[in-house]
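# Predicted model, plus sequence, below.
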Amino acid sequence: MNDHNFFASAPQGLLELLADELRALGATAIRLQPAGVYFRGPLALGYRACLWSRLAGRVLLEIAVGPARDADELYTTVQRVDWRQHIPTRGTLAVEFTGANPAIVHTRYGAQRVKDAIVDQFNARGGIRPDVDVRRPDVRVSVHLRKPSGHGIKGMFQETSHDEAVISIDLAGEGLHRRGWREDGVEAPIKENLAAGVLLRAGWPALAAAGAPLVDPMCGSGTLLIEAAHIACDRAPGLSREYFGFQAWRGHQPAIWSELMTEARARAAIGISKVPPIFGFDGDPAAVKAAIANAARAGLGGRIRVERRELAELVAPETGPSGHDRECMGLVATNPPYGERLGVRADMPALYELLGERLRAQFGGWKAAVLAPDLELGRAIGLRAERRHVLYNGAIPVNLLRFEIPREAPPPRAYVRSEGGEALFNRLRKNRKQLGSWAARNGIEAYRVYDSDIPEYAVAVDVYRDWALVQEYAAPAEIDPVRAAARLREALRVIPDALEIPAGQVVCKRRERAKGGGQYGRRDDAGDLLEVREGPGRFLVNLTDYLDTGLFLDHRETRALVGKLARGQRFLNLFAYTGTASVYAGKGGALSTTTVDMSSTYCAWARRNLELNGLRGPQHRVVEAECREFMARELRRYGLIFLDPPTFSNSKKMAGVFDVQRDHVELIRAAVRLLERGGVLIFSTNYRRFRLDEERLADLEIEELSATTIPKDFARSPKIHKVWRIEAGR
């Protein structure tokens, strides 16, 4: 049986493991390359690698190597392959191209020339050509440019003294991390082949064979759990896949594949009873539901136990007698949330510290394998790592830290603040003491306690009762992102101590320009609402799900002004958001309130705020409408109008694009037309570069109130908003 050249790709940090895996499958002539492993063997070996490799991303079958000094030579080399032997005439193909040389610098251009060469060959030989399908083609062709290596197919082409193209058939067709059990369209924080690499590095196969349990305390959608179970029960990772790139390839040998599949099914049937106890926990009920569903699709229904449990509640599971004396009690393997997964929920140092505390307290004698984005977070665990491996989750480098957890827990290492951290601690303590007394006297439970007072710690910190919201300002491009991230993590260590707030009640977000103008886009799905007092009103805030919380703290004095002016008036709140100004107006004695916003979410939120404050009945109406359209058709007149439009909006619910600088004159005039004689319009904007066009509004009586509406806790940011009182001219 003829041997072929193959190439298997894999994430960096796993290539040695992949080489060992391929060697165990029967591969020979193994050579490690920066992005994968070259090997040789019969076609059956390529099939076996697709079916059994837990680490490979793709498996490529080399079919030709030829010169490609420029695009024309690449075209000629590709045409010298008889593509009728590979691609069905009425089938589909896709081309992936990697590498570059001075004449071919764009991969898209290289792929286009390869596709042209293949299609032109079919057209020249009969006029019927395959179509292109980039998602799931019958045959995916891979072409890689490289310097001549002396390896590859010998004698097929003679001229290989310059840059050459390696032409391959992608036997996988799509990434082999797609095992077939995850729901379509749902991505995981960690790819399946990387999860398998974590488990192999941690020595899980030997532990599983000995019956040791595995625990993932932050299991997410269950990737580590399922990979661990499949390793333990000898189930081929490709057994559930419905699609491979060789199935419609004209060189495919179905008999070989059928034999391999029969063997894999038999091994899985035998091995399923060998799954040791595997436990997954997560505080997110949606994650728990997804993990259970994924396990069922992976053929592991009832074999993995998944429960909702917060990390602070983590205890070692009762697994019963092991039947033998083993040194290791089990393995804790986890990928704690970080980056986008963590974004708005909790601070990372506290999370890793809590993980370390639970490991020391509950898992003495166990092994642990923990992924951390950097070593500082790894040190927060408080255990000395016996081994460290740098792996890549896509393009993101992560550290796999392996621990032997002492049977007797050592005391946790104390955190020592840096000089900057100590200065931040002292500033927060001072501000909280001063502003806390002022807030208590004024019945305020939500206020800003820090706003980049120390430039190196570029965050805003708002207190919401016994919670803190930390908003990180995106660092300028010239700031080292690693240093900025380290300062943020230090700030998140300091803030709970300085404010005497539990670390689990510190929420972190990043403030930056929203893409597509989405000011209030949804960020999470926690749905938790917290009630806070502010002067005469009570308001529901959400610290996790959106960039803003539902209560603009800097508008506290503006809302109070609305409340003073509202007595005996019909009040209209335009671009009302969560209706907080309507609450002030209602509590201030308004005859009626009308609250208008085009978001159904915020209209519902406004109704809850009104009801929370006893403002019920038809005199307090909430209207879901685009505000400019509402004003154009509204027949009622109002004694007081509050107009606080967004800076920019291109919402699908409105016609065109709104820009407050460009459109404010028309907007103000539309609002003024709805005023009763002697009525007042309060106009506000948070656009710092805004300039009111007083010339075009010269017939109106306008008074700027910006300076008088900046609250005490925003005194450091006097430009945070601008406010005007506007009346129709007499």
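Cool, got the structure. Bear in mind that the values here come from a model prediction, so they are computed numbers and not experimental data.

# C-alpha from now on. contacts and neighbour counts both.
Noted.

# all helices of the stretch 501-650 of the chain, in order?
Taking DSSP state H, counting those that start in this stretch, the helices of the stretch 501-650 of the chain run over residues 556-565, 580-587, 600-612, 627-633.

# Dump these to TSV, plus mean neighbour count and distance to residue 433.
Shown next, in TSV, are the helices of the stretch 501-650 of the chain (neighbours: other Cα atoms under 10 Å; distance: least, Cα to Cα, whole Å):
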stretch	mean neighbour count	distance to residue 433
helix 556-565	20	20
helix 580-587	28	27
helix 600-612	19	29
helix 627-633	15	42
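
# closest to residue 108 out of those?
helix 600-612 (42.7 Å; Cα to Cα).

# ok, back up a step: so which of the helices of the stretch 501-650 of the chain is nearest residue 699?
helix 627-633 (20.3 Å).

# what packs against that closest one?
helix 660-672 (3 or more Cα pairs under 8 Å, 6 or more residues apart in numbering; DSSP states H and E).

# can you list the residues that contact the helix it packs on?
628, 631-632, 641, 643, 645-648, 681, 683, 690-693, 696-697, 727-728 (Cα atoms under 8 Å, 6 or more residues apart in numbering).

# next, the one to line up against it:
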Amino acid sequence: MKFFATCPKGLETLLLDELTGFGAESVKSTATGAEFSGDLALAYFVCLWSRLANRVLLPLAEAPVETAEQLYDAVKSVDWLDHMEASGSLSVAFTGRTESINHTHFGALKVKDAIVDQIREKTGERPSVDRDNPDLKIHAHIYRGRLNLSLDLSGESLHRRGYRTQAGAAPLKENLAAAILMRCQWPQLADERPVVFDPMCGSGTLLIEAAMMSADIAPGIYRERFGFEGWKQHQPDIWSRLKEEAEVRRAKGLEQSSVRFFGGDQDPRMLSIARSNAERAGVEALIELKQASVEQMTCPVADQGGLMVTNPPYGERLGEGSELMFLYRQLGDALKQDFAGWKAAIFTGNPDLCQVVGLKADKSYRLNNGPIDSRLFLYTLYEKAAVTETHEQPSTPAEFSETAQMFANRLKKNLKALKKWQKQNDIECYRLYDADIPEYSVAVDIYKDWVHVQEYAAPASIDKVKAFERLKDVLAVIPSVLEVEPRKVVLKQRKRQSGSDQYEKQASVGRFFEVTEHNCRLRVNLHDYLDTGLFLDHRPVRQKIQKISQGKDFLNLFCYTASASVHAGVGGAKTTTSVDMSATYLQWAMKNLALNGFNDKHHRFIQSDCIVWLKKQRKPEFDLIFMDPPTFSNSKRMQDVLDVQRDHVELIRLAMRLLRKDGVLIFSNNYRKFKLDYDLLSGFDIKDISTSTIDPDFKRNSKIHTCFEIRWP
């Protein structure tokens, strides 16, 4: 008997190999699958065991067709009572077109009419149409005026194994997941690398398919029904024997399986779905799942090689700006740092994103994920000894494009210009570059031996691909010019923040380290939040606070991580009070103060909406107040929306009620268009000190903030 197995585009050669391995004869690959020959038992076996096919079709007729009448006659030439009972049910799937048959619904209707009419003419009975669970499913396909009419032995597409009742927003089809694993040489790879890890496992499809392959579980074993079970020529005894053999293989495979499977995902809901899917697939005992982001990704086993295989998000065809670059970069960094001796596979619908992974692919394969042309990249992560040896080889100067060289030259120029100032003032953290060249719209900040890069969100009119290329230049140039390891370059995208976004974690690495500024020790974190814990542009303001705080009671409003409170304490402040509505940042603030020895009752921390707290205070008990409110905030934790331009008069008046007569309020903000209302604040002595609070590293952007000293007259 001749059969035809269909598969997704890109899987044809794999399907051919699979069918050949099953013992099929006369196997021939086509653009949409593979033709093969064998007995009915083989067709059943393919339905049960193929990990790649969508459908197994039994050809019934082939004929030239141009018109609806020719289609009707060709279908009627088949004796349909050989295939179904007169009282049975059917459904028709129609693809293709001719000049006169230009609608698939019309074509399917003609096929159905021919079958129904023939059976009614012969028996007087009329079969029914059942789209969901028919006895017979017919496929009709017209290509270049030729009809291929087939019986669908599979019924529902074979990629539906039956274990996945829930999935995420963009799940991999099961047969595509299997193809990815086959391209990784799985499960043959299990002999030398008996571990599989997916750090972004979603609903668990890759892990479950890998476990089923390793444990010799037939992919169709959990399906409730196949198309041939309602077919008149179905042979149940053959089918029962094949199912029994599959059950024996499954039990033996699970008992003997020694491979370990690990999955991670930052969404606990997806992990719950993955666990349920694994349980239905019978492999839950083989798979260990835990909640973790890519930033937390570490090797799941020590001293043992494995296969890391994953399908990261890739957004639209051209990506979603550069945001996803960060994810791919972090993935690459983790692989290089912690997965020596492993194989890695990344499947993506945006191949450009893999350029920032920082690994050279051994091979890549084109595969289609539905309508998306996708690529599978395979990597070998060499042993650490080999990596060390490579690093010890003499380095050659990096070659950059002409525009990238412009960026490199500007970094070098800025380094030279700031070197004397940086050395004289013992500056560890400073801004090196701030969109000096329009094509490279990033801010580059140095934090000791780390580099923090923020990409300013490009306008919608900017070509995303070009912006993407520019950012790749940035990532290539910085390590070379600044002589830092690429893993110490942390990349973020700077967007306008609203609500509590500034307080929300961007990641969960928890990688804090200590820096010093004017003899103050401060904790910074370049990974977990949009900001780092230290606003570099306020360095002169903090130094000023440090110089004038001796013996004073200091109030820090909107204190963030309370770096200004640390400076006040180091400067000899009698007390410090730090107010912020974020518990996260107040915890950070407490650790900053404690790091400098200020962890007694003289240093208070108050979690509150600053406006609400200010309204409740009446007593002037502070000699020095620092207030640096956000430009805008509508956080749920606030009772009202804060707009610094609209609300600064009220903020200043409320703060001045707490200031002693000989004290000073330092009011600052980062709104570029800010205008202080001198008329409404005419009762105070106000001095604009913005110019004196801009250090050399921010001179190129003098509007980075405005700053005022406000006193009682």
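In hand now; what should we look at? Because the structure is a prediction, the values reported are computed rather than measured.

# returning to what we had before: dump the helices of the stretch 501-650 of structure 1 into a markdown table; add distance to residue 472 of structure 1 as well.
Output for these, formatted as a markdown table (distance: least, Cα to Cα, whole Å):
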| stretch | distance to residue 472 of structure 1 |
| --- | --- |
| helix 556-565 | 22 |
| helix 580-587 | 25 |
| helix 600-612 | 24 |
| helix 627-633 | 31 |
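
# Could you point out which of those sits nearest residue 485 of structure 1?
Going by Cα to Cα, the one of the helices of the stretch 501-650 of structure 1 nearest residue 485 of structure 1 is helix 556-565, 31.6 Å.

# Relative to structure 2, what is the average displacement of the closest one?
Taking mean Cα distance after the TM-score superposition for structure 1, the mean distance separating helix 556-565 of structure 1 from the aligned residues in structure 2 is 2.0 Å.

# Could you tell me where that helix falls in structure 2?
Per TM-score structural alignment, the counterpart of helix 556-565 of structure 1 in structure 2 is residues 539-548.

# Ok, which of the helices of the stretch 501-650 of structure 1 comes nearest residue 309 of structure 1?
Taking these one by one with Cα to Cα, helix 600-612 is closest: 29.2 Å.

# Was I right to think residue 471 of structure 1 contacts residue 463?
No: the criterion here is Cα atoms under 8 Å, and residue 471 of structure 1 misses it with residue 463 at 11.5 Å.

# Just give me the residue closest to the centre of structure 2.
The centroid of structure 2 falls nearest to residue 313 when counting by Cα atoms, centre = their mean (4.4 Å).

# Surely that one is in contact with residue 348?
Yes: if you go by Cα under 8 Å, residue 313 of structure 2 and residue 348 touch, sitting 7.4 Å apart.

# From the structure, what's the count of residues near residue 470 of structure 2?
Number of residues near residue 470 of structure 2 (other Cα atoms under 10 Å) recorded here: 19.

# and it, that one's in a helix?
Yes: counting by DSSP: H, G, I helix; E, B strand; the rest coil, residue 470 of structure 2 falls inside a helix.

# Alignment lookup: it to structure 1.
The alignment partner of residue 470 of structure 2 in structure 1, by TM-score structural alignment, is residue 487.

# mind listing what the closest residue to that match other than its chain neighbours touches?
Among residues not flanking residue 487 of structure 1 along the chain, residue 457 sits closest, at 6.3 Å (Cα to Cα, 6 or more residues apart in numbering). Contact analysis of residue 457 of structure 1 by Cα under 8 Å, 6+ apart lists 424, 487-488, 491.
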